[in-house]
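Asker: Generate a structure from the sequence data that follows.
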Amino acid sequence: MNVNDFDFHLPEELIAQTPLLDRTASRLLVLDKETGEIKDRHFYEIVDFFNEGDCLVLNDTRVLPARLFGIKEDTGAKVEVLLLKQLEGDSWETLVKPGRKVKEGTVLTFGDGKLRGVCRQSLDHGGRIIEFQYEGIFHEILDSLGEMPLPPYIKEQLEDQDRYQTVFAKHRGSAAAPTAGLHFTEELLEKLREKGVHIAFITLHVGLGTFRPVSVESIEEHEMHAEFYQMTEGTAGLLNQVREQGGKIVAVGTTSARTLETIASQCDGKFEAASGWTDIFIYPGYTYRGIDSLITNFHLPKSTLVMLVSALAGRENILSAYEHAVRNQYRFFSFGDAMFIREGGQR
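Answerer: Reported below is the predicted structural model:
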């Protein structure tokens, strides 16, 4: 299958630069994954599409203020470091700009020496392993020095850093937000609970590998970067119970979907407590075993995320829905509108 099969035209003005004041005010494109039928709604109406006994699965990862601005200790040259993944101890896999000037042994300083980093290794994809040195608690220092790692297509300054966090964010570790979850408020989640919808949480720490462009023509040759995931015994038990009682499992975001599919594929379609690293790559031809429906944002052309949703609803249905979204001026990407890919049996 060719990467160009997942291309579409996206006018640049449709890329959302700032979040709406009300998280739930985003538009919602509802897509029947079997028939391709489309409905235009608003996100606060999502409750109407759930039945009692269904289960909403949210990713409770918390985004790190992972972008650091510092200098090379020897020359004073400015550098930018993006934390991707914690390795052992105080060593992190990072992306560095300008990377070519940061070689093994280079010492970096941040915040007038409050944080120092030594480049220990250069990686094949242009990244660097940096070992940090500091006094105190690393995450407190990071909170004081770091900035939210907004995607490069967002040019506007984010005034409220919490708007790039979900309201249920809990476990630190992501280099990017699970953006489908940004549409929810505590009030909306409570309305779902009142309707008898179960709310479950998993954790997947989002790495930039999820958004890495597909650089090969044949998508089967693309390799995903691994990301850490975790499911508790309580969540696994709830999901199995929902399945046994005929409820639908609705993943919020591609990160939740990838976690659920990773575990379900290892457990014969069931769920159990698990943690580890997943590099699952979902594209058309894949048979979903963990989820029935998906709430997601609109993704970049030719991205692995467009391929993932195409595996759930069919490439033709997805490209038709995206064409509808462009024609009707939906807002795209992280701060944009949402899509609910649902089963026809749901309301």
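Asker: Only C-alpha atoms from now on, for both contacts and neighbour counts.
Answerer: Will do.
Asker: for residue 187, helix, strand, or coil?
Answerer: Secondary structure of residue 187, reduced to three states by DSSP: H, G, I helix; E, B strand; the rest coil: helix.
Asker: Look up how far residue 193 lies from it.
Answerer: Counting by CA to CA, to the nearest Å, the gap from residue 187 to residue 193 is 10 Å.
Asker: Looking at the two now, which is surrounded by more residues?
Answerer: Neighbour count, other CA atoms under 10 Å: between residue 187 and residue 193, residue 193 has more, with 17 against 10.
Asker: before we move on, what SS does the residue nearest to that one when sequence neighbours are not counted have?
Answerer: In space, and not counting its chain neighbours, residue 193 is closest to residue 199: 7.2 Å by CA to CA, 6 or more residues apart in numbering. With three-state DSSP as the basis, residue 199 sits in strand.
Asker: And this one, please, so the two structures can be compared:
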Amino acid sequence: MIHPKKLSINDFSYHLPDEKIAKHPLAKRDESKLLVFKSGKISESQYKHLDVYLPEESLLIFNNTKVVEARLIFTKPTGGQIEIFCLEPHDQYADITTAMLQKGKVLWKCLVGGAKKWKEEPLAKFIQHDKFDVIIEAKKIEQKTDCFIIELSWNNADLTFAEILHIAGLIPLPPYLNRDAEEADKHTYQTIYAKYDGSVAAPTAGLHFTEELFKKLDDKNIKRDFVTLHVGAGTFKPVKAATMDEHEMHTEFIDSHIKLIEHLLQHQPKPIIAVGTTSLRTIESLYWLGVLMSTEQAKINEKVPSLSQWDAYDLPQNISLEAALTALTNWMKSNQLERLITKTQIIIAPGYQLRVAQGLITNFHQPQSTLLLLIAAIVGDDWKMIYNHALNKDYRFLSYGDGCLLMKG
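Answerer: Predicted structure coming up:
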């Protein structure tokens, strides 16, 4: 099989008319269409009937990251507007949660809309909130090749940065929706189980789940557990390279409790199904971190390792899931860690063999995207049949659209 480095993104294209992109969600989340692909065959349903299509005692893995209001609009004294889009924390912070809990001021990597209009003077934003007023100030600290380092400070030292964003920021809707965020998006662009602040895009496969659906899954003894992967703006990064070895995959923060890793181990050999590409990327990354632990123990005792783009293809391929996850949990225990917080850059593309998951629940993704490569890694060339079927049957595409259940093999 061709190495993923040699794949051409042009082979993963299809025509997506704008009218097929869902601009708003359905009123009832679980009434979205569900395309089921199993054993080479397609069937159709709705999310509210998902329990019918999942094997009993399956384990669903959800991403409980929470979308933050990452867009801050500042108005200059001259009336011009500057938009600061908070991408991820400065490298001085150990992880996103630590950065989100900073009080008084914080350093953040940001995109700046209207940067040429912003000279060196600080920007200020005044917000009236309940019983107190908040003044937020933004200073340019450094310009990088792909972002600015911005110092954001505020006059109420009791408020965390997460609270500041909730008070003053706007939800960062995907650019392909081509509309401004509305008040309703604060609720609809968030899963019902979102817990940890840090994402600038929702793990959209989870948007279809309701308490009623969870009850039906419970009744069928379908388990669930949670990982945290904070989705970065890189998830929308287009692939512009001719082949994938010239494309730099975006890096994202993952945060997994040792109990989750032990749960994955104990659940073998019953099915594990990822809800969303971010959940899949996280649990597959846990396997490869375990491979690192079992092969390079002497090199990594002092710090938590991270995964680079091609590790899943360059590391040994013969380590069992049990051996990898056991090595990972043993390393965490020896270092007295209950949570594993690190970064992953792995790319899942055709040629990749799933190590942890047996299936994926996901939305329909953009043409020529790394997310579509991930789909093709699971179903092979059948992705074309699946997407053509969805287009012909008027499925709604992308973040607020319908979705599918894809079973391996």
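Asker: one step back: tell me the contacts of the alignment partner in the second structure of the residue nearest to residue 193 of the first structure?
Answerer: Mapped onto the second structure by TM-score structural alignment, residue 199 of the first structure lines up with residue 224. By CA atoms under 8 Å, 6 or more residues apart in numbering, the residues touching residue 224 of the second structure are 59-62.
Asker: At which residues are the helices of the stretch 1-150 of the first structure located?
Answerer: 138-145 (DSSP state H, counting those that start in this stretch).
Asker: in the helix or strand that contains residue 133 of the second structure, what counts as buried?
Answerer: Secondary-structure assignment from DSSP states H and E places residue 133 of the second structure in strand 132-143. Buried residues in strand 132-143 of the second structure, counted by 16 or more other CA atoms under 10 Å: 134, 136-140.
Asker: mind checking how far that strand is from the chain centre?
Answerer: Taking CA atoms, centre = their mean, to the nearest Å, one finds strand 132-143 of the second structure lying 27 Å from the centre of the chain it belongs to.
Asker: now stretch 283-296 of the second structure
Answerer: For stretch 283-296 of the second structure - counting by CA atoms, centre = their mean - the centre lies 20 Å from the chain centre.
Asker: What's residue 172 of the second structure aligned with over in the first structure?
Answerer: Residue 172 of the second structure maps onto residue 149 in the first structure, by TM-score structural alignment.
Asker: follow-up on the earlier one: how much space between the residue nearest to residue 193 of the first structure and residue 170 of the first structure?
Answerer: From residue 199 of the first structure across to residue 170 of the first structure, the span is 15 Å (CA to CA).
Asker: and if you look at residue 120 of the first structure?
Answerer: Here the criterion is CA to CA. By it, residue 120 of the first structure lies 30 Å from residue 170 of the first structure.
Asker: do residue 82 of the first structure as well
Answerer: Distance, residue 82 of the first structure to residue 170 of the first structure, using CA to CA: 21 Å.
Asker: And residue 8 of the first structure, by the same measure?
Answerer: Using CA to CA, residue 8 of the first structure is found at 35 Å from residue 170 of the first structure.
Asker: repeat for residue 102 of the first structure
Answerer: Per CA to CA, residue 102 of the first structure is found 33 Å from residue 170 of the first structure.
Asker: more crowded one of these two?
Answerer: Each of residue 102 of the first structure and residue 170 has its neighbours counted (other CA under 10 Å); residue 102 has more, 19 against 14.
Asker: unless I'm mixing things up, the more buried one is touching residue 121, no?
Answerer: No - using CA atoms under 8 Å, residue 102 of the first structure and residue 121 do not qualify as a contacting pair, with a distance of 9.8 Å.
Asker: mind listing the helices for the stretch 301-409 of the second structure?
Answerer: Assigned by DSSP H, counting those that start in this stretch, the stretch 301-409 of the second structure shows helices spanning 311-314, 321-334, 370-379, 382-392.
Asker: superposed on the first structure, where does the last one end up, distance-wise?
Answerer: Overlaying the first structure shows helix 382-392 of the second structure at a mean distance of 0.8 Å from the equivalent residues (mean CA distance after the TM-score superposition for the first structure).
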